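Undergrad: sequence isn't available, so here's the structure alone:
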């Protein structure tokens, strides 16, 4: 098989790299600014050159030279620029564009494309970016570089349609200089929470640090959790005496908090608060606890032994997991790009 190469910009803890490697790409380099994410990435992807710096400070021409590449030789340039500026909470006022420096990082992606001229590009992000003027400008610049962009190249996917055990909408953009890139075919059936995590040993006794970190909650909150009905119950099912004051004041707000996942459904979107039941429907379907970090990582489709640094504690690791791209979703995108590249030979 021919050697297909990729670079992962804004690589975080490595979800995109993991998925591309599963698809068959050799990821030559990754770029990541945050040290804890870089530590996690380096531990899992030891053979990939990691550039731990602000992407704005890096010269793509110097990186290309260091990798021994010439313009047009790289198979795929991929990335997910930090998207907090486009998050649903930041754009709830119906404006898709927010005054946030991170929103302009899509143009850093384009800057690297202009130098490397990769055969294919893949950009992943939150849905709001798709309608923003920055994305329109980026696409126009890529078209000027000769990338073929059809109607299906920019789309919003719910990853649960592709067998990921999680409800999560993402923007995915792919393009090639050599014709149309197909999109993956949806899965025939959803993958459930039960299929993803029910096989794990009991939390606290597994020997896996991500699965054994204990919860630390007040007696009142533990009692409230114990009363939430198993397998999909919600805080609204609790007697009023156990409602928190904020829930009494706003009974229809954030209804998923302190809710349980359902065994036979997909999970809600795994976020950086995935270990905290006050942040969403993150209670285990049966046990009186929030899901563990390992369970969250499995719902994100990371391999069962994927390493996440706990050097900065549980919150930091949860944020890396919640911010990551689900590897199996990326694997499926990568496979259709690989098929396209193989058709060129």
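TA: Arrived safely. Quantities reported herein were computed from a predicted structural model and do not represent experimental measurements.
Undergrad: from now on I want contacts and neighbour counts done on CA atoms only, so please keep to that.
TA: Noted.
Undergrad: what about the residue nearest to residue 33 when sequence neighbours are not counted, neighbour count?
TA: Excluding its sequence neighbours, the residue lying closest to residue 33 (C-alpha to C-alpha, 6 or more residues apart in numbering) is residue 53, at 4.7 Å. The number of residues packed near residue 53 is 15, by other C-alpha atoms under 10 Å.
Undergrad: residue contacts, residue 53?
TA: Taking C-alpha atoms under 8 Å, 6 or more residues apart in numbering, we find residue 53 in contact with 31-33.
Undergrad: do a quick rundown of the helices in the stretch 151-300 of the chain.
TA: According to DSSP state H, counting those that start in this stretch, the stretch 151-300 of the chain carries its helices in the segments 193-197, 209-212, 219-227, 245-249, 293-299.
Undergrad: so of those helices, which one's packed in deepest?
TA: With neighbours taken as mean count of other C-alpha atoms under 10 Å, those reach their highest mean count in helix 293-299, at a mean of 25.
Undergrad: so how many other residues sit close to the closest residue to residue 12 other than its chain neighbours?
TA: The spatial neighbour of residue 12 that comes closest, neighbours along the chain excluded (C-alpha to C-alpha, 6+ apart), is residue 37 at 5.2 Å. Taking other C-alpha under 10 Å as the neighbour definition, residue 37 ends up with a count of 23.
Undergrad: work out for me the element residue 37 sits within.
TA: Assigned by DSSP states H and E, residue 37 belongs to helix 35-44.
Undergrad: for comparison:
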């Protein structure tokens, strides 16, 4: 049976190649510019002892003179590639980042495809491009040779049958990851079973269990002894100041929905990112152990790699966990790639291995195994003097309304303001400096508010002092019993919950032609009055209201 050949552009750690390799395709050549990715690809894939991946700028590769281009890029049946997606990702300035470089690299990939497809006696049958779903709006249906900077009158059709956004968990990948695929390919078949994060962690076992019990790969038919798993037998704990921030981001973002904290094991893992973080909304956070309370850890490299469907014998050649994490997070999940390759193999009756293809590595090949690594607990650092703050009263969101406290800088002078926010994105609304009445409050409730403002203002004193306290570490603030903006909002939350919980109606604000919940107005009023006091260093005239 015939065996198709593959060229991989922007190959990264080799996830795209790995899927085709497991489906029996022969990887001829791969290109990238990042040394750890090239090394990882070469150590996991080789042809007769020769390196497959080479360091090459794909843009320069795509513009080589014909003779050099043909010398550098072998003819193949398939071309695959995943140009860097940062320019198109929603995480890049909320999707508003500069797209110029991304489009340049996209065209570089298409230029290579066109040069191979439209050459005389071409053998290229299939090609496919993988990227974030947001790239769809920046890819044309087709490109003329002139648009790709090439001679001739051929037209490269890009959006053909099967083109679209794929949810990779539908193809056996144990994580939620939506990707856009275009090109000339066979649409893959979906899997009937969705794999969860719990399946991954149960298969791999507790990190540090160095025994000879067997581990069965949840993605490929591979079995290893547990003590043969690399990059798994260690624990890296997330410090409390980081996971507390992540918890707020996940469960109380303000204008976004609630996310699980820690991860829900019965669902596919969240999208694996390229940056390892323990303090963001996208952070993947696991319980430190089954018996621990309020202790959390990062997933091991083996756990995230398996969530991305890399075989459990695949190795990542980075000298730190952050480099290895990036290698994994930037990759195309091999199981999805395998689905694409298998669809081609079945249609064209190509060779398709009946068993998973195992890896073999030299004893001394520069691999850094994180097993047994001891990671010191990260210490919180003081913030920069001009650190920005923007947050609402914790867990107080009503009909998308929230009372926010934020700072800004005029030269080196800091100012604090209170605002009411509603919604997100283009439909977001911000309300400040408007008139409203709190005539629904009793005198006793006003006295409670006055007492709270007096207490807080006596400890905060001024805008500058509030900023000085804010930039200190959590531990410093606790040791010195200081009230910073986070403690202020936390105190305000308790004040509202304990004293104003029965104020569930809305108030019509004629000036704004909008109805705002009473608790939000009360919170905004308190913050505004407090800011007025500490901004002017005068006591509030609140009792005269």
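TA: Sure thing, it's come through. Just so it is clear, the model here is predicted, and its values are computed rather than measured.
Undergrad: can you tell me how far residue 279 of structure 2 is from residue 248 of structure 2?
TA: The gap separating residue 279 of structure 2 from residue 248 of structure 2 is 9 Å, by C-alpha to C-alpha, to the nearest Å.
Undergrad: between these two, which contacts overlap?
TA: With contacts defined as C-alpha under 8 Å, 6+ apart, no residue is adjacent to both residue 279 of structure 2 and residue 248.
Undergrad: nearest to residue 47 of structure 1, of the contacts of residue 53 of structure 1?
TA: Checking the contacts of residue 53 of structure 1 against residue 47 of structure 1 by C-alpha to C-alpha gives residue 31 as the nearest, at 13.9 Å.
Undergrad: surely that closest one and residue 14 touch.
TA: No - Residue 31 of structure 1 sits out of contact with residue 14 when judged by C-alpha atoms under 8 Å, with a separation of 10.2 Å.
Undergrad: looking at these two, which one has more neighbours?
TA: Neighbours were tallied for residue 31 of structure 1 and for residue 14 using other C-alpha under 10 Å; the higher tally belongs to residue 14 (30 against 22).
Undergrad: contact partners for that one?
TA: Each residue near residue 14 of structure 1 by C-alpha under 8 Å, 6+ apart is listed here: 40-41, 44-45, 324.
Undergrad: again, only using 7 Å
TA: Residue 14 of structure 1 is in contact with residue 41, counting by C-alpha atoms under 7 Å, 6 or more residues apart in numbering.
Undergrad: which residue in structure 2 lines up with it?
TA: In structure 2, the residue equivalent to residue 14 of structure 1 is residue 14, according to TM-score structural alignment.
Undergrad: ok, that match to residue 7 of structure 2 distance?
TA: When distances are taken as C-alpha to C-alpha, residue 14 of structure 2 and residue 7 of structure 2 turn out to be 11 Å apart.
Undergrad: just checking, what packs against the longest strand along structure 1?
TA: For structure 1, the longest strand by residue count, based on DSSP state E, is strand 169-176. Here strand 169-176 of structure 1 is seen to pack against strand 120-125, strand 154-158 when contacts are counted using 3 or more C-alpha pairs under 7 Å, 6 or more residues apart in numbering; DSSP states H and E.
Undergrad: which of the ones you listed sits closest to residue 273 of structure 1?
TA: Proximity of those to residue 273 of structure 1 was assessed by C-alpha to C-alpha; the nearest stretch is strand 120-125, lying at 18.8 Å.
Undergrad: residues of the following helix or strand past that closest one that come out buried?
TA: Where DSSP H and E defines the elements, the next helix or strand beyond strand 120-125 of structure 1 is helix 133-144. The neighbour-count check on helix 133-144 of structure 1 (16 or more other C-alpha atoms under 10 Å) flags 134-135, 138-139, 141-142 as buried.
Undergrad: next up, the contacts around the residue positioned nearest the centre of structure 1.
TA: Within structure 1, the residue whose C-alpha comes closest to the C-alpha centroid is residue 325; the distance, by C-alpha atoms, centre = their mean, is 2.1 Å. When the contact criterion is C-alpha under 7 Å, 6+ apart, the partners of residue 325 of structure 1 are 15-16.
Undergrad: residue 210 of structure 1 versus residue 314 of structure 1, what's the distance?
TA: Noted for residue 314 of structure 1: a distance of 9 Å to residue 210 of structure 1, by C-alpha to C-alpha.
Undergrad: same question for residue 252 of structure 1.
TA: With distances defined as C-alpha to C-alpha, the gap from residue 252 of structure 1 to residue 210 of structure 1 amounts to 33 Å.
Undergrad: kindly report the same for residue 85 of structure 1.
TA: Distance of residue 85 of structure 1 to residue 210 of structure 1, computed by C-alpha to C-alpha: 29 Å.
Undergrad: check residue 127 of structure 1 too.
TA: With distances taken as C-alpha to C-alpha, residue 127 of structure 1 is found 30 Å from residue 210 of structure 1.
Undergrad: tell me which residues in the one helix or strand residue 63 of structure 1 maps to are buried?
TA: Residue 63 of structure 1 belongs to helix 60-66 when elements are defined using DSSP H and E. By 16+ other C-alpha under 10 Å, the buried positions in helix 60-66 of structure 1 come out as 60-61, 64.
Undergrad: in structure 2, what range does the helix or strand following it match?
TA: Per DSSP H and E, helix 60-66 of structure 1 leads on to strand 76-79 as the next helix or strand towards the C-terminus. Taking TM-score structural alignment as the measure, structure 2 aligns residues 78-81 with strand 76-79 of structure 1.
Undergrad: follow-up on the earlier one: out of the buried residues of helix 133-144 of structure 1, which is nearest to residue 204 of structure 1?
TA: Proximity to residue 204 of structure 1 was ranked across the buried residues of helix 133-144 of structure 1 by C-alpha to C-alpha; first place goes to residue 135, at 44.9 Å.
Undergrad: the closest one is in contact with residue 128, isn't it?
TA: No - because the distance of 9.9 Å does not satisfy C-alpha atoms under 7 Å, residue 135 of structure 1 is recorded as not touching residue 128.
Undergrad: mean deviation of the helix or strand that the helix holding residue 37 of structure 1 is followed by from structure 2?
TA: Where DSSP H and E defines the elements, the next helix or strand beyond helix 35-44 of structure 1 is strand 49-51. Once superposed with structure 2, the aligned residues differ from strand 49-51 of structure 1 by a mean of 1.9 Å; criterion: mean C-alpha distance after the TM-score superposition for structure 1.
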